[in-house]
Structure formats: C-alpha cells, structure tokens
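K.L.:
The amino acid sequence is not available; the structure is as follows:
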C-alpha cells in the first residue's frame, strides 16, 4: 500500500498553514507552538529545528521526544474523519494535530485544548 503524501511533506511547509489558520481567528503563533510542543514533547529549540530542517510529518511523530499520553483524549471529527477511529498510527497523530489546531481556531480555551484537568 502506498503511503499518503502528507507523510513525506515537510512539517516546515505545513506549519505556516496551521499558524495562518489560528491567526485568522485571532489566535497566536505562540499558541500553535504550545500545542505542537504539548503533543510531541519538543522543546522550543527542537520545534524550531524540525520546522527549519525539512523534517517530514512521519519523522516528526516517529522521532518526537515524548508523545503526550493524554492525546488519546482527543476526539471529534476533522476533515470528515473521526480522529479516534483512524487506524494507522501516524495518520492518527497527524489528525490529532489537525484537531488541536481546529479547536484553537474555533476559540476553545488552551486548558481544554491541552486536556488539562
């Protein structure tokens, strides 16, 4: 089975779209960064590196310092797909990130986005 092209797309080319989506709704790049760091465990410097060095989406998640265990609490639909039902692990991670950015753009509070008790 052929991999979806999003796997080989660089995170640095997708990231500006996440930021633009958030900013269009009055949110900030810093909030997008916080979401990505929460999900992947990257530091600020680590995130800057994967944005700049051409790291692809598959590698972003495969080599993440520490995927957040609370990500399993992310539920809902993004792009017509229920994220908790995505069977392929890497695609599910990508959909989790998409869902978190969607929630940010819809005005949801960061505490709720980051599944803080």
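P.N.:
Yes, it's here. Treat the numbers as computed from the prediction; the structure is a model and nothing was measured. Numbers count the residues shown, from 1 in each chain.

K.L.:
contacts and neighbour counts: CA atoms only from here.
P.N.:
OK.

K.L.:
Please name the residues that touch residue 51.
P.N.:
Shown in contact with residue 51 (C-alpha atoms under 8 Å, 6 or more residues apart in numbering): 10, 11, 12, 13, 15.

K.L.:
How many residues are close by residue 89?
P.N.:
Residues near residue 89, counting by other C-alpha atoms under 10 Å, number 11.

K.L.:
got it, and the one 10 residues further on?
P.N.:
Other residues lying near residue 99 total 21 when counted by other C-alpha under 10 Å.

K.L.:
let's bring in a second model and compare:
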C-alpha cells in the first residue's frame, strides 16, 4: 500500500479546506457535515471530536463506523483520477469524499450528492 502524504494529514485541516470550498460556492458547513456523516457513518457529535482533534486522515477512516453501502454509486474524476479506479482502499475512500465535496461545490442537490 503506497504511503500518500495526505493520509498523515490531520482530518481537522482537510475538513476546514472542505468547508472553505463549500462556503466559497454558497454552500454550508452543515451540508459538508451531512455528506461526511452519510459517507462514514459517524454521528455529527462524534465527527465534531475529529474536527477539534489532531487525528490523521488514515485513522479517521479506519475508525469510521461503517462506509455507506452506496459508495459504488460514486463515480467520476477527481484531480484527474477516476474514483472508481483507485486501487488503494484508503485513497479510494478519500477520493470518494473529495468527489462528494466537489459535487457540493458545483451546485448539485444534496439528494443527488447523497445518492438518495
């Protein structure tokens, strides 16, 4: 398994970047929270502990209660890479989240983003 630099970054730092990206496009932090909780199975209260802490991204995903069973519906390109073709399981999870936040910033409805 390749050791990607992003895996050792603090989730709180990545989270703040996601929120900034969303807010620049007139979306809300609550929508970012909803997306992350839906993908990972964390409750919003539990997620708040990670947002305030120094847990790295690898640990954040390793401790996630359950990945949403509909992740296979997340398809497309993030940073020039097809999400569904990423082989490393951790990087695939990170790319899933990146893709969902990208969709939020591009103005998609929450129903479509959450694959409801």
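P.N.:
Good, I have the coordinates. In this text the structure is predicted, and so the values were computed from the model without any measurement.

K.L.:
Superposing both, give me the TM-score.
P.N.:
Between these two chains, after superposing, the TM-score reads 0.97 (TM-score structural alignment, normalised by the length of the second structure); 116 aligned residues with a C-alpha RMSD of 0.9 Å.

K.L.:
Select from the contacts of residue 51 of the first structure the one having the most neighbours.
P.N.:
Busiest of the contacts of residue 51 of the first structure [other C-alpha under 10 Å] is residue 11, holding 22 neighbours.

K.L.:
so it makes contact with residue 48?
P.N.:
No - using C-alpha atoms under 8 Å, residue 11 of the first structure is not in contact with residue 48; the gap is 10.7 Å.

K.L.:
okay, now residue 33 of the first structure: neighbour count?
P.N.:
19.

K.L.:
ok, it to residue 84 of the first structure distance?
P.N.:
To residue 84 of the first structure, residue 33 of the first structure is 23 Å away according to C-alpha to C-alpha, to the nearest Å.

K.L.:
quick one: which helix or strand includes residue 21 of the second structure?
P.N.:
According to DSSP states H and E, residue 21 of the second structure maps onto helix 11-24.

K.L.:
mean shift of the next helix or strand after that helix relative to the first structure?
P.N.:
Counting by DSSP H and E, the next helix or strand C-terminal to helix 11-24 of the second structure is helix 29-40. Helix 29-40 of the second structure differs from its equivalent in the first structure by a mean of 0.3 Å after superposition (mean C-alpha distance after the TM-score superposition for the first structure).

K.L.:
what comes into contact with helix 29-40 of the second structure?
P.N.:
18-19, 22-23, 42-44, 47, 61, 64-68, 71, 97, 100-101, 110, 113-114.
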